[in-house]
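Undergrad: generate a structure from the sequence data that follows.
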Amino acid sequence: MNKLEFHLEGQTALVTGAGRGIGKAIAIGLAESGSEVVLVSRTFSEIEETAAYIQEHTGRRAIALAADVTSREQLEETFREAIVEMGRLDILVNNAGMNIRTPALEVTDEQWETIMQTNLKSAFMASQIAGQHMKDQGGGKIVNISSVGGHTALRTGVVYGSTKAAMIHMTKVLAMEWGKYGIRVNAVGPWYFHTPLTEKLLNDAKYLGEIIERTPLQRVGELHEVVGPVIFLASDAAGYITGQTLLVDGGMSIYGF
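TA: The predicted structure follows:
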């Protein structure tokens, strides 16, 4: 296998939720692999800073576009602007997501709607908009950031887990429908990684101990370990892979939690 199959030279990627954590790491990793990058988030200052970092450290073009990914109108405008600026769109990474940790008996309608809109509906709308462009363009790659929680039941995560399970199934259906257009759709399912959003939980020694006990590799993941699988799925090295979810979980899903 030619190592160039893992490179993304001449391609453009759009990453949602790119302002921090996994999304930020993915955006930087895609640029380091040769792609130009469009960073999307509600918080413009975060993605503007990351775009500047990408251009300075990789030499790749990067632009920051602020948008509420739960708004179809804002997403459509964002994709239009991205394609006008970059000329094409080859890779979409649906990373935007959130969680409200609540026992099932205490989940409110507002929490349900907020998590569903952010995690699932936004990913479908972005895929639909990108999918039309990729169809007209002759192909493309979509990588959905699901979760091991969409595969294995996690405590206080009934709504989050439901969205991530639905994302795994959505990945399969879109792959089935769009394969004939040269569009590959896959997903990555992370477990715990060191990010600003998990910092508080991971600082709880008891909780961290429970996580490690149920993870065969006996540690929490590092961000580069989820970036690599995304780059692989977006590259020609994964050219015959579609409709799959790669669990990046240190083996946690072997047990359940």
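
Undergrad: from now on I want contacts and neighbour counts done on CA atoms only, so please keep to that.
TA: OK.

Undergrad: check contacts around T156.
TA: 101-104 (C-alpha atoms under 8 Å, 6 or more residues apart in numbering).

Undergrad: also R88?
TA: 11-12.

Undergrad: any idea how far K135 is from it?
TA: For R88, the distance to K135 (C-alpha to C-alpha, to the nearest Å) stands at 12 Å.

Undergrad: now swap in A153 and tell me
TA: Counting by C-alpha to C-alpha, the gap from A153 to K135 is 35 Å.

Undergrad: now do Y181
TA: Counting by C-alpha to C-alpha - Y181 and K135 are separated by 5 Å.

Undergrad: excluding chain neighbours, what is closest to A51?
TA: Excluding its sequence neighbours, the residue lying closest to A51 (C-alpha to C-alpha, 6 or more residues apart in numbering) is A62, at 5.1 Å.

Undergrad: surely E48 meets A62?
TA: No: E48 sits out of contact with A62 when judged by C-alpha atoms under 8 Å, with a separation of 9.0 Å.

Undergrad: looking at those two, which has the bigger crowd around it?
TA: Legend: neighbour count by other C-alpha atoms under 10 Å for E48 and A62, higher for A62 (27 against 20).

Undergrad: residue contacts, the more buried one?
TA: Taking C-alpha under 8 Å, 6+ apart as the test, what A62 contacts is 36-39, 51-52, 54-55.

Undergrad: as CSV, the residues you listed with neighbour count and distance to E225 would be great.
TA: Formatted as CSV, these follow (neighbours: other C-alpha atoms under 10 Å; distance: C-alpha to C-alpha, whole Å):
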residue, neighbour count, distance to E225
E36, 29, 21
V37, 29, 20
V38, 28, 22
L39, 28, 20
A51, 26, 21
A52, 16, 23
I54, 23, 19
Q55, 17, 23
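
Undergrad: would you do the same for the sequence below? I want to compare the two.
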Amino acid sequence: MTPSLFDLKGRLALVTGSSRGLGNALARGLAQQGARVILHGRDLAQVEAQARAMADETGASVEAVSFDVTDADAARAAVDALIARHGTPDILVNNAGLQRRAPFNEFAPADWDALVATNLSSLFYVSQSVTRAMGERGSGKVVNIGSVQSKLARETIAPYSATKGAVAMLTQGMAADLARFNIQVNCISPGYFKTEMNTALWQDPAFNQWVEKRTPAQRWGHFDELIGTLVYLCSDASSFVSGQNIFVDGGMTSVV
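TA: You can find the predicted model right below:
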């Protein structure tokens, strides 16, 4: 193996849900490896501010785009416009996500619909538009962001677990259909990381203690610990790897 296998210099990456949190960290990791990055979020002013800050920090080319990933027509139009302006992405990272918590029998149908739309349907809509163009070119990398809940359930988040389990299976289905176009599709499933979406959890001393005891590494993950796996799946080093769900979880899903 040579370092060039992991080289992302000049490659164009679209990262959905990247104006803050985990998605922002993933986008920054790609930018630090030389990729040209397109940040995405619903608040254009916020995304543009983040793009400027990331460009200043990394020296990479960083652009901003805003559209509703849960609207099929809006996603298609936005991706078409993005391709017309910047070219077809070499890399798509489907990170946009949502969490809602409630006991199963009390879970509101509207919250179920929002989870499915954001965590699953959006991935389908954006991926279809991007991979059509990737297919025409004959190459591409898609990385879907799953969760330990792709494999493990926990009380009050059954619908979230269902969407992340579906992401893992959609990853396999996409890999089956898109491999013929030299498009590799894989999933990264993080364990417990201190994100804005789970602030209530990591600020709870009892839950914090549970995570540390439940995880063989005995701690929460750090955002930077996802970057190596992401770079591998976005680079030529993974040219014969597709349909995989890689858990970056400190060993949590490997033990009882």
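
Undergrad: in the stretch 1-150 of structure 2, which spans are helices?
TA: Secondary structure of the stretch 1-150 of structure 2 by DSSP state H, counting those that start in this stretch: the helices cover 21-32, 44-58, 72-86, 109-116, 122-137.

Undergrad: contacts for the first one?
TA: I take that to be helix 21-32 of structure 2. Helix 21-32 of structure 2 is contacted from outside by 8, 13, 15-18, 36-37, 39, 54, 58, 60-62, 95-96, 195-196, 223-224, 226-227, 230-231, using C-alpha under 8 Å, 6+ apart.

Undergrad: so that helix matches what in structure 1?
TA: Aligned by TM-score structural alignment, helix 21-32 of structure 2 falls on residues 21-32 of structure 1.

Undergrad: structure 2: which residue goes with E77 of structure 1?
TA: By TM-score structural alignment, E77 of structure 1 lines up with A77.

Undergrad: burial of that match, as a residue count?
TA: A77 of structure 2 has 12 nearby residues by other C-alpha under 10 Å.

Undergrad: which one among the contacts of A62 of structure 1 gets closest to M252 of structure 1?
TA: L39 (30.3 Å; C-alpha to C-alpha).

Undergrad: how much space between the spatially closest residue to that closest one that is not a sequence neighbour and V40 of structure 1?
TA: Spatial nearest neighbour of L39 of structure 1, excluding adjacent residues (C-alpha to C-alpha, 6+ apart): A64 at 4.8 Å. For A64 of structure 1, the distance to V40 of structure 1 equals 6 Å [C-alpha to C-alpha].

Undergrad: what touches both of the two?
TA: What both A64 of structure 1 and V40 touch, as defined by C-alpha under 8 Å, 6+ apart, is the set I47.

Undergrad: which one's more surrounded, these two?
TA: Higher neighbour count among A64 of structure 1 and V40: V40, with 32 against 25, using other C-alpha under 10 Å.

Undergrad: I figured that one hits G19, correct?
TA: Yes: with contacts counted by C-alpha under 8 Å, V40 of structure 1 reaches G19, the gap being 7.5 Å.

Undergrad: who touches both of those two?
TA: In contact with both V40 of structure 1 and G19: I47, using C-alpha under 8 Å, 6+ apart.

Undergrad: sorry, back to before: need the helices of the stretch 1-150 of structure 2 in a markdown table with distance to K213 of structure 2, can you?
TA: Shown next, in a markdown table, are the helices of the stretch 1-150 of structure 2 (distance: least, C-alpha to C-alpha, whole Å):
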| stretch | distance to K213 of structure 2 |
| --- | --- |
| helix 21-32 | 23 |
| helix 44-58 | 35 |
| helix 72-86 | 41 |
| helix 109-116 | 29 |
| helix 122-137 | 33 |
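
Undergrad: quick one, strands of structure 2?
TA: For structure 2, the strands defined by DSSP state E cover 12-15, 36-40, 62-65, 91-94, 140-145, 183-190, 245-248.

Undergrad: of all the ones you listed, which one is nearest V255 of structure 2?
TA: Of the strands of structure 2, the one closest to V255 of structure 2 (C-alpha to C-alpha) turns out to be strand 245-248, at 12.7 Å.

Undergrad: quick one: that closest one to chain centroid distance?
TA: Here the centre of strand 245-248 of structure 2 is set off from its chain's centre by 12 Å, with C-alpha atoms, centre = their mean, to the nearest Å.
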